[in-house]
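Peer 1: The sequence and its predicted three-dimensional model are supplied below.
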Amino acid sequence: MALQRAEKTAVSDHGGSLDAARALFADAPQPWVDLSTGINPHAYPLFDLPATAFSRLPEPGRIAELAAVAAGAYRAGPDVAVVPAPGTQALLPLVMRQVPAGRARVLGPTYAEHARCARLAGHAVEEVSSVDALFDADLAVIVNPNNPDGRSVARKTLLALAGHMRAKGGLLVVDEAFMDVGPAEHSLAGGCGAGGVVVLRSFGKFFGLAGIRLGFALGAPDLTAGLAATLGPWAVSGPALEIGLRALEDGAWQTRMRARLRAERARLDALLAAAGIEPSGGTPLFAFVRYPAAPDLFAWLGAAGIFTRRFEGRPECLRIGLPGDDAWPRLEAALAAWSARNQPADPAKEAEKR
């Protein structure tokens, strides 16, 4: 029984831990280049916050304003309610409890926390590989676009599944953590007001401010009201509230940043291709690689002080995020050295040397 409890509560490695990087590669050069997350390396510019953001509890009206701004930024429908929260991670256990414990199915492989939180809520969890397999579940979970391979599910399919869940009293959870840089036409934010579905949106990944902990749940008012009541007042900190309001209203910055991220992802793909590595998926924030020598590449880059994301049980897979401006030369050099080490010798050049 104790082992079962430990399995339910154990948090998997999700990348982003430089403590883990240092333990694996104690002699790596510093500073670390952390490419193990899908977080934008170009954070939204910070600004002087009012002193009251720190000295006073947030006013309910200000929280309501943040919810309204998020609804506009995510193009939520008029019948959709928005609940601000201290990150979508904090919302997951609450959302999973919105239906009685039963059969939970997660479209995978994907982010491990959905399955863990569903187990904590008492569900029997199964990872499935097709959307069709979700229709028999009481709780269905889709990450769209998916982390880590970038797979997208069409909005039409999601609406059909949501309607099915609504009719039988089940729940569809659509995690759109990377939809800020994903195919917006497949977002369900504008179609989740009828019930049977909760959409989660993460603030920190696209805006590069994961540390402030801010996220949102979108859905029918009767469903989201329970989430808001459980979170209670002042769930979102004053600084997070002020930064969220400014950034979500800054459409010009968002447009420029999406273009920049697409260009940098193309640059990353070109570097990988030059080293004989072809990405098989991802989003503008990261590349997903299936590569037979992935364990060796992970170790090679780690020894160079470049931390990528590997996956337990899938040794051939890596996720590689975008470097910051000053980190590109280190990644370029490490990949060039990897390529030189692994490319077969050119017989003609070898003959010339002799």
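Peer 2: Thanks, I have the structure now. Numbers count the residues shown, from 1 in each chain.
Peer 1: use CA for all of it now, contacts and neighbours both
Peer 2: Will do.
Peer 1: Helices along this structure, start to end?
Peer 2: 2-9, 18-24, 52-55, 60-73, 88-96, 113-120, 155-168, 204-207, 221-231, 238-249, 251-274, 294-303, 328-342, 347-353 (DSSP state H).
Peer 1: Pasting the second one now:
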Amino acid sequence: MRDHGGDLDRARARFGGDDWIDLSTGINPVAYPVPDVLPARALAALPTAEDIAGLADAARRAYATSLVPVPLAGAQAAIQIVPRLSAVGRARVLVPTYNEHAGALAASGWQVAEVREPDALEGADLAVVVSPNNPDGRRASVSDLVALAGRVGLLVVDESFADPEPESALSRAEVPENVVILRSFGKFYGLAGLRLGFALAAPDMAARIAALAGPWAVSGPAIAIGTRALGDTAWRDETRARLRVDAARLDGLAEWAGWRLVGGTPLFRTYETGDAASAQERLARARIWSRIFPYSEGWMRLGLPGDAAGWARLETALSGGGE
């Protein structure tokens, strides 16, 4: 099932009301400050090769990578391209994880097996690992991923949630040429609607991805804002520090509510609640939307509130004051 967070339409249809706090995604609620006015040509002119190269260079420096970043309309656009990078065959996806990987591969004719142990990925024509994983925060070590690349045809590593903890990212390491790494811009920078992300790969593979994406794969506003944000090291450092503090604060509230931490990243936390459907309804009565999963009766994922009012409402709901 290709279900996702961010489905506030469903929350409103079921529970009513308009003043919702959406904690069903792992998107930074305190977004990078977008300038009030963009350069006129960002909207009026087609992006130039120089514009796109400047964005790619900003990504290369921000991710501290020797790979070639290919700008795309979000990590999702990269997921849609991945099935076309090699001949259709046997794909294996380490689960539980973001369901679009298996969905996109199956839609393109791949024979997809969802496996729960990393060793079961070996021998696949294409293997997918999400690290840090969504929703349980599982991390794969750089050494394990490099070793795995030698035992599969193409290895795709989704690092959409790696920005808050870059020190363990595979994108910073030297990797084999059969590795493609996906990075999201919108999650960490809180600008998901901008639709910007990157595929990082060796030069030949990067050229192939760019050809499949076609010309003008990203918009002028995305280029202008993305280039500026990726170069803002002060904002990046401050945001990483704030996210760590806020994640710990959320864990404290969840423990108070009697939930056990399953795992997560500084952008989201996943808890064992015992009864996820009931826990979701409890928060929904306070107009707080959360993410639950069809494969677990107990897991609930929560993003971070973005302001004092949001934290106060969540604290009240978890204490029972919102009922």
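Peer 2: Structure received. It should be emphasised that the depicted structure is a prediction, and the values quoted were computed from it without experimental measurement.
Peer 1: sorry, back to before: nearest to S187 of the first structure, out of the helices of the first structure?
Peer 2: Across the helices of the first structure, S187 of the first structure has its closest neighbour in helix 155-168 (6.4 Å, C-alpha to C-alpha).
Peer 1: Can you spell out which helices and strands pack onto that closest one?
Peer 2: strand 171-175, strand 197-202 (3 or more C-alpha pairs under 8 Å, 6 or more residues apart in numbering; DSSP states H and E).
Peer 1: for those, which one sits closest to R75 of the first structure?
Peer 2: Closest to R75 of the first structure of these, according to C-alpha to C-alpha: strand 197-202, at 11.7 Å.
Peer 1: residue range for stretch 244-251 of the second structure in the first structure?
Peer 2: Using TM-score structural alignment, stretch 244-251 of the second structure corresponds to residues 262-269 of the first structure.
Peer 1: now swap in stretch 207-218 of the second structure and tell me
Peer 2: Aligning stretch 207-218 of the second structure against the first structure (TM-score structural alignment) gives residues 225-236.
Peer 1: just to revisit the earlier point, so can I have JSON lines of the helices of the first structure showing distance to R213 of the first structure and mean neighbour count?
Peer 2: Compiled in JSON lines, the helices of the first structure are given as follows (distance: least, C-alpha to C-alpha, whole Å; neighbours: other C-alpha atoms under 10 Å):
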{"stretch": "helix 2-9", "distance to R213 of the first structure": "21", "mean neighbour count": "11"}
{"stretch": "helix 18-24", "distance to R213 of the first structure": "19", "mean neighbour count": "14"}
{"stretch": "helix 52-55", "distance to R213 of the first structure": "15", "mean neighbour count": "12"}
{"stretch": "helix 60-73", "distance to R213 of the first structure": "14", "mean neighbour count": "17"}
{"stretch": "helix 88-96", "distance to R213 of the first structure": "8", "mean neighbour count": "20"}
{"stretch": "helix 113-120", "distance to R213 of the first structure": "16", "mean neighbour count": "22"}
{"stretch": "helix 155-168", "distance to R213 of the first structure": "27", "mean neighbour count": "17"}
{"stretch": "helix 204-207", "distance to R213 of the first structure": "7", "mean neighbour count": "23"}
{"stretch": "helix 221-231", "distance to R213 of the first structure": "14", "mean neighbour count": "16"}
{"stretch": "helix 238-249", "distance to R213 of the first structure": "7", "mean neighbour count": "19"}
{"stretch": "helix 251-274", "distance to R213 of the first structure": "19", "mean neighbour count": "16"}
{"stretch": "helix 294-303", "distance to R213 of the first structure": "28", "mean neighbour count": "18"}
{"stretch": "helix 328-342", "distance to R213 of the first structure": "27", "mean neighbour count": "16"}
{"stretch": "helix 347-353", "distance to R213 of the first structure": "55", "mean neighbour count": "8"}
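Peer 1: got a markdown table for those helices, with distance to N144 of the first structure too?
Peer 2: Below are those laid out as a markdown table (distance: least, C-alpha to C-alpha, whole Å):
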| stretch | distance to N144 of the first structure |
| --- | --- |
| helix 2-9 | 24 |
| helix 18-24 | 27 |
| helix 52-55 | 33 |
| helix 60-73 | 17 |
| helix 88-96 | 14 |
| helix 113-120 | 13 |
| helix 155-168 | 10 |
| helix 204-207 | 14 |
| helix 221-231 | 20 |
| helix 238-249 | 20 |
| helix 251-274 | 17 |
| helix 294-303 | 25 |
| helix 328-342 | 28 |
| helix 347-353 | 47 |
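Peer 1: Select, out of those, the one closest to E312 of the first structure.
Peer 2: Using C-alpha to C-alpha, the helices of the first structure put helix 294-303 closest to E312 of the first structure, at 11.0 Å.
Peer 1: Which residue range of the second structure does that closest one align onto?
Peer 2: The aligned range for helix 294-303 of the first structure is 276-285, by TM-score structural alignment.
Peer 1: How far away from the center of its chain is that stretch?
Peer 2: Remark: stretch 276-285 of the second structure is offset 24 Å from the chain centroid, using C-alpha atoms, centre = their mean, to the nearest Å.
Peer 1: hmm, who's touching that stretch?
Peer 2: Identification of contacts with stretch 276-285 of the second structure by C-alpha atoms under 8 Å, 6 or more residues apart in numbering yields 11, 15, 273, 289-292, 297-300, 314, 317-318, 322-323.
Peer 1: again, but for stretch 65-72 of the first structure
Peer 2: G77, A81, V82, V83, P84, F216, L241, G244, L245, L248, E249.
Peer 1: Endpoints of the match of stretch 207-218 of the second structure, how far apart?
Peer 2: Criterion C-alpha to C-alpha, to the nearest Å; first-to-last residue distance in stretch 225-236 of the first structure is 16 Å.
Peer 1: Tell me the residue in the second structure aligned with L107 of the first structure.
Peer 2: Checking TM-score structural alignment: L107 of the first structure goes with L94.
Peer 1: same question but for R246 of the first structure, I mixed them up
Peer 2: In the second structure, R246 of the first structure lands on R228 (TM-score structural alignment).
Peer 1: one step back: show me the one of the helices of the first structure that comes nearest P284 of the first structure.
Peer 2: helix 251-274 (5.2 Å).
Peer 1: The closest one: average distance to aligned residues in the second structure?
Peer 2: Following superposition, helix 251-274 of the first structure is found to deviate from the second structure by 0.7 Å on average (mean C-alpha distance after the TM-score superposition for the first structure).
Peer 1: Show me what that helix is packed up against.
Peer 2: Using 3+ C-alpha pairs under 8 Å, 6+ apart, helix 251-274 of the first structure sits against strand 286-290, helix 328-342.
Peer 1: Out of the ones you listed, flag the one nearest K156 of the first structure.
Peer 2: Among these, strand 286-290 sits nearest to K156 of the first structure (C-alpha to C-alpha), with 25.6 Å.
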